[in-house]
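Q: missing the sequence, but the structure's below:
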């Protein structure tokens, strides 16, 4: 019911005592009938608290910001699945973004606070949720990563903000809770010798071209999984990142780069072009062998023997096994991106070039993540410059 508010005078100044508590009273006009309807909120321990609440309501009436809760019975879980997510799906958000919201709702928020009425949500509920996720919100009861806890918080805050704007709650209590912090993510990388050893050990692997691209140009896993031949120009030596294939909550979603900077064109040197040509020849041989069973509707660069796409997790799982076989330090697949960036920076590639190759939004992000390498570059450059000026240490 939509209402327009009024300040019709109340008896006993709008405050009543009921037992040991106090109740605030005010009136609003029903826009459908034009008749005033009494509203109240009780349970205040002191008269002063009841007066303060009533004063707040009357001030909202006067400035036109007064709203009423449209449904006091709806639970957080039902609001998220029946109201908020359907509204999100009708927008222009990327499929992977929508899937990530669904994952946050289904795996992190609803299982813990989905049964609480939306109007009854308190900051304490939110704080308890975040603490629970940190301790045991991951797979098999493991701690959830800082980044995922932050995402759960942001998702809930965004949803309750919509609830407030549409009259389900008078305020967004999630906004009163501080956004959870996150530690500095670990950054591991290989030396040039270690990267070379891995590539030599995997030279005959079916996904060797993927490993070569990851270590030489630093694309993300989803960008490798979603790379299409239509976006690769071997004659010009370029590969354009236009599609991604990511795993969200175990479900594969085909999408596009998250930011404008993420959609970029990578330069392929003659060595990478040769690797991709060999890979394409091998894939064509697979296609001939599979015959009518072949299916690669998306024209993906990396597929199984029958043309079916790999699950993005397959790249990580296979990489982990190959690390052990190659006798190199075991790092995450994402750390090949750090390896590519660190080695390029160590080779004195300008930060701006590395930033564009990685698809970072700005050089500042690159400088922050790879400060360890850039600092070393600064020391080396300073020594070289001093030497050029004839400033050298005494023998």
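A: Received the coordinates, thanks. Computed from a predicted model, the values in this text were never measured in an experiment.

Q: contacts and neighbour counts: CA atoms only from here.
A: Noted.

Q: what about stretch 290-308, start to end distance?
A: 11 Å (Cα to Cα, to the nearest Å).

Q: Go through it and flag the buried ones.
A: 294-295, 299-303, 305-308 (16 or more other Cα atoms under 10 Å).

Q: Give me the most central residue, this protein.
A: residue 151 (6.4 Å; Cα atoms, centre = their mean).

Q: Do a quick rundown of the strands in the stretch 151-300 of the chain.
A: Taking DSSP state E, counting those that start in this stretch, the strands of the stretch 151-300 of the chain run over residues 232-233, 238-240, 244-248, 251-255, 265-267.

Q: this is the comparison structure:
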């Protein structure tokens, strides 16, 4: 079934439904046109006839029109943070350079994509004019590859332009981490209690930034000393919210050591005291472990910036907040912990959806792993 969606005073989006996939997933072709309703309907009817006769030519559609329509109509299939990232790359990077080319031109002239990658690798940073990393430009490639794959699936084109060029080579960088002595020394330089506790918690659990900031008290089991990691705190479009999935869409149970137990108990005690003294009924209404002193959720980027400030002050500018996660894993590995257990703790391979399921690693093994940290620093 085909229909029009009004997108502005003189702009309509054409939506044409195609045959569903074998698994029943519905497929659509989208095209936005600058025209009055009658003209837009005429274009839609022509497209329908061409599709039915097998002569529809999506090659003539501009990349800008295609990508913006593709992005809008994939919004519900993407995490809010992923959609925001895609939107940034498409609108700020890809379209200003490639937006006016048609899909057909990108197929006939693969060098257009190659030149785009080269440009971004040389001076693609929009703020400084310096180079973008291979990893980030590969991300641009993956977005376009995914979008063109849909165009291919919808029979708009017969070749995926991104298949005609090689993305920048994958460069594996060694993770930067602190050894136990350096980490302990760094934490002593952090004079703000909130940040010191947060940084130490990160180093002793290996959780990601969003997982830590999205951690709520009812996800902590003090008796068994375990944390249920199932959500993240994110900030997109100026709004902070809790996303009920982790980076890998996995739920995992992470045990914590006695030092982390004491750290959490102290935080909990202080939050109860603040709420009582200030008589704030809605204080920390999100029940966050690492809420700000006023009870509001922290801005994830502000936490990373704070870490960098302390790292620079300690002459350790090479480290980022994520280095705390790397340090957690590296210290365990250097002290004899097997890689499989570390991977489970980090959430790289666990495919469990409940707190009780462990894959290929026992509770005893995981608890032994995190408790080693107490003996190290």
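A: Perfect, thanks for sending it. In this text, all values refer to a predicted model and were calculated from it rather than measured experimentally.

Q: ok so, going back, counterpart of the residue nearest to the centre of structure 1 in structure 2?
A: Under the alignment (TM-score structural alignment), residue 151 of structure 1 pairs with residue 139 of structure 2.

Q: Distance check, its match against residue 145 of structure 2.
A: 10 Å.

Q: if we can go back for a sec, the residue nearest to the centre of structure 1 - nearest residue in space that isn't next to it in sequence?
A: Nearest residue to residue 151 of structure 1, sequence neighbours excluded (Cα to Cα, 6 or more residues apart in numbering): residue 104, at 7.4 Å.

Q: residues contacting that neighbour?
A: 151-152, 155 (Cα atoms under 8 Å, 6 or more residues apart in numbering).

Q: tell me, stretch 330-346 of structure 2 lands on which residues of structure 1?
A: Against structure 1, stretch 330-346 of structure 2 falls on residues 342-358 (TM-score structural alignment).

Q: quick one: the helices in the stretch 1-150 of structure 2?
A: Listed in chain order, the helices of the stretch 1-150 of structure 2 (DSSP state H, counting those that start in this stretch) span 37-53, 63-73, 80-88, 95-98, 103-108, 111-123, 134-153.

Q: Nearest to residue 231 of structure 2, out of those?
A: In terms of Cα to Cα, the element of the helices of the stretch 1-150 of structure 2 nearest to residue 231 of structure 2 is helix 80-88, at 13.1 Å.

Q: so where do the helices sit in the stretch 201-350 of structure 2?
A: Under DSSP H, counting those that start in this stretch, the stretch 201-350 of structure 2 gives helices at 209-213, 258-278, 300-313, 322-334, 339-346.

Q: what's the mean gap between the second one and the aligned bit of structure 1?
A: Helix 258-278 of structure 2: mean distance to aligned residues in structure 1 after superposition is 2.1 Å, counting by mean Cα distance after the TM-score superposition for structure 1.

Q: nearest to residue 212 of structure 2, of the helices of the stretch 1-150 of structure 2?
A: Here helix 80-88 is closest among the helices of the stretch 1-150 of structure 2 (Cα to Cα), at 16.7 Å.

Q: Can you give me the buried ones in that closest one?
A: So helix 80-88 of structure 2, judged by 16+ other Cα under 10 Å, has buried residues 80, 83-84, 86-87.

Q: which residues of structure 1 does it align to?
A: Taking TM-score structural alignment as the measure, structure 1 aligns residues 95-103 with helix 80-88 of structure 2.

Q: quick one: the matching stretch to chain centroid distance?
A: 9 Å (Cα atoms, centre = their mean, to the nearest Å).

Q: once aligned to structure 2, how far is that stretch on average?
A: Looks like 2.6 Å for stretch 95-103 of structure 1 (mean Cα distance after the TM-score superposition for structure 1).

Q: got the contact list for that stretch?
A: 85, 88-89, 155, 246, 248-249, 253-255.

Q: Quick check on those: which are buried?
A: 85, 155, 246, 248, 253, 255.

Q: For residue 285 of structure 1, state which of these is nearest.
A: Closest to residue 285 of structure 1, out of all of these and judged by Cα to Cα, is residue 246, at 27.2 Å.

Q: Grab the nearest non-local neighbour of the closest one.
A: Distance criterion Cα to Cα, 6+ apart; nearest residue to residue 246 of structure 1, sequence neighbours excluded, is residue 222 at 4.9 Å.

Q: The one you found and residue 241 touch, don't they?
A: No. Contact criterion Cα atoms under 8 Å: residue 222 of structure 1 and residue 241 do not qualify, at 10.1 Å.

Q: that older thread, residue 225 of structure 2: which of the helices of the stretch 201-350 of structure 2 is closest?
A: Nearest to residue 225 of structure 2, of all the helices of the stretch 201-350 of structure 2, is helix 258-278, at 7.0 Å by Cα to Cα.
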